[in-house]
Structure formats: structure tokens, C-alpha cells
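Asker: test case, fold it:
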Amino acid sequence: MGKFEIKTRKNGDFQFDLKAGNGQVILTSEGYTSKGACQNGIESVKRNSKDDSKFERKTSTNDKPYFNLKASNGQVIGTSEMYENESSRENGIESVKKNAPEAEVSDLT
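Answerer: Below is the predicted model of the structure:
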């Protein structure tokens, strides 16, 4: 089972990582100025990760596939790591879909 980890960045902002059952980070959030906003971001991931159309499949400038998860308003709520190929990116998306909806939240702040 996956889990969300809330952390504090060096600049004082909050961010979360979604980790798969094996502990690998599969999605990272933007920075939030408050813990409450960060927690709202987690709830948004839980809701939106069930909908494949919310996953934006992209390719970086160095040709590495990755994805963004977007909220209903189009705002990016999480970004993946860079993958070696599109198949690995699809596996990452499936992992978010599987892990996010029921993931527990661990506050490391």
C-alpha cells in the first residue's frame, strides 16, 4: 500500500511525495505555503488519480518521458520522476492510480 509523506522544504514550504509500497517516490507535489494547502493537495490527488484523463503525458527537453497529474481546474498537483521509456511512464501512472486513493498520510514535519 502506498503512502503520502508531508515534508518541509528548506524554504519553509510544505510538499508531499506519494510513495509506492516499495518506498519508491512516484509523485511529488509543488511547494505549498501552508500545511493545510498541502493536505488539500493530497486529497486532490486521491480524487483525481482515478481518472486517466487527468494524467498529462509529457517528454522532457532531454527526451525523458514523465507525467503530471492535474486537478479539475487544470492545475498541476503532482509530477513524476523522469523515466527511461514510455512503458515505464505508463507503469508509473498505473502505480499512482493503484496507490493514491487509499494511501495513508504520514506527516514528517
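Asker: alpha carbons only for contacts and neighbour counts from here, please
Answerer: Fine.
Asker: show the contacting residues for the most centrally placed residue in the chain.
Answerer: In the chain, the residue lying closest to the centroid (CA atoms, centre = their mean) is residue 27, at 2.8 Å. Neighbour list for residue 27: 17-19, 78-81, 96 [criterion: CA atoms under 8 Å, 6 or more residues apart in numbering].
Asker: let's compare: structure for the following, please.
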Amino acid sequence: MAGKFELYKDKAGEFRFRLKAGNGENVGASEGYKQKGSAENGIESVKKNASDENRFEVFEGNGGKWRFNLKASNGQVILSSQGYASESGAKAGTEAVGRAADGAKTDDQT
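Answerer: Okay, here's the model as predicted:
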């Protein structure tokens, strides 16, 4: 089920986006961008790369939580996850990104 991208401006004035699953749950968030167009390009990059499991890096982060990053073909991180209790949970999260990004519209909240 397609999710949606929420494009917004943070308190520091940077543009960010988050990907929400069809059920409304957050499945990933971007870094901050100075330009709105750069954030929009990031959204397009997530759409392009989300179906390629080789673009995901699953790792154990600080505090024992498992996380993943989605990387573009140039190696730049374009989407990062929340913390998961297990590696299998983080891997399931990567699959949720693929499902949510496929056909997702952008809700521009800027």
C-alpha cells in the first residue's frame, strides 16, 4: 500500500521529509536540506532506490537499537529509520519503505 511523503520545514529553517506507511506510521526520515528543491530531489531518490534491497544498510546503533539507512547510488544517505528492537524488525522496516514509497504522493507542508 502506497504511503506518502511529508515535506516540511524544521525549527532551524531546513527542509526535511519523512515517509509514512499507508497506516500512517513513520518508516523513515531525511536529513535537513537548505533548499526545498534539494529535499524534493531527495524524495525522488528515495522513490528510485527504495525497491533495491542492496541500497539498504542495516546496523546496530548506539543503545542496542537496530536501524537502517537507504543510500543513493553515490553512497549518500537519503533516508534513515527509527530504532528497532531487533535486526529482523529493521529488515522488515526496509521492506516497509519499498511498499510505502511505491506510488507515494508528496504532502507539501511548507
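Asker: got a TM-score for the two of them?
Answerer: The TM-score (TM-score structural alignment, normalised by the length of the first structure) is 0.97; 109 aligned residues with a CA RMSD of 0.7 Å.
Asker: now, the contacts of residue 27 of the first structure that are in helices?
Answerer: In helices, judged by DSSP state H, the following of the contacts of residue 27 of the first structure are found: residue 96.
Asker: which parts of the second structure are strands?
Answerer: Secondary structure of the second structure (DSSP state E): strands located at 4-9, 15-20, 26-29, 56-60, 66-71, 77-80, 105-108.
Asker: equivalent range in the first structure for the first one?
Answerer: Counterpart in the first structure of strand 4-9 of the second structure, with TM-score structural alignment as the criterion, is residues 3-8.
Asker: list the contacts of residue 17 of the second structure.
Answerer: By CA under 8 Å, 6+ apart, the contact list for residue 17 of the second structure reads 5-8, 29-31, 39, 43.
Asker: ok, residue 10 of the second structure next?
Answerer: Contacts of residue 10 of the second structure by CA under 8 Å, 6+ apart are residue 16.
Asker: any idea how far it lies from residue 87 of the second structure?
Answerer: 30 Å (CA to CA, to the nearest Å).
Asker: from the chain's centroid, how far away is stretch 30-46 of the first structure?
Answerer: 11 Å (CA atoms, centre = their mean, to the nearest Å).
Asker: in it, which residues are buried?
Answerer: 31-32, 35, 38-39, 41-42, 44-46 (16 or more other CA atoms under 10 Å).
Asker: was I right about residue 98 of the second structure contacting residue 56?
Answerer: No: under the criterion of CA atoms under 8 Å, residue 98 of the second structure makes no contact with residue 56, lying 10.5 Å away.
Asker: mutual contacts of those two, please.
Answerer: Joint contacts of residue 98 of the second structure and residue 56 (CA under 8 Å, 6+ apart) do not exist.
Asker: export the buried residues of stretch 30-46 of the first structure to JSON lines and tack on distance to residue 64 of the first structure?
Answerer: JSON lines is the format used below for these (distance: CA to CA, whole Å):
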{"residue": "31", "distance to residue 64 of the first structure": "23"}
{"residue": "32", "distance to residue 64 of the first structure": "26"}
{"residue": "35", "distance to residue 64 of the first structure": "31"}
{"residue": "38", "distance to residue 64 of the first structure": "27"}
{"residue": "39", "distance to residue 64 of the first structure": "29"}
{"residue": "41", "distance to residue 64 of the first structure": "26"}
{"residue": "42", "distance to residue 64 of the first structure": "26"}
{"residue": "44", "distance to residue 64 of the first structure": "26"}
{"residue": "45", "distance to residue 64 of the first structure": "23"}
{"residue": "46", "distance to residue 64 of the first structure": "26"}
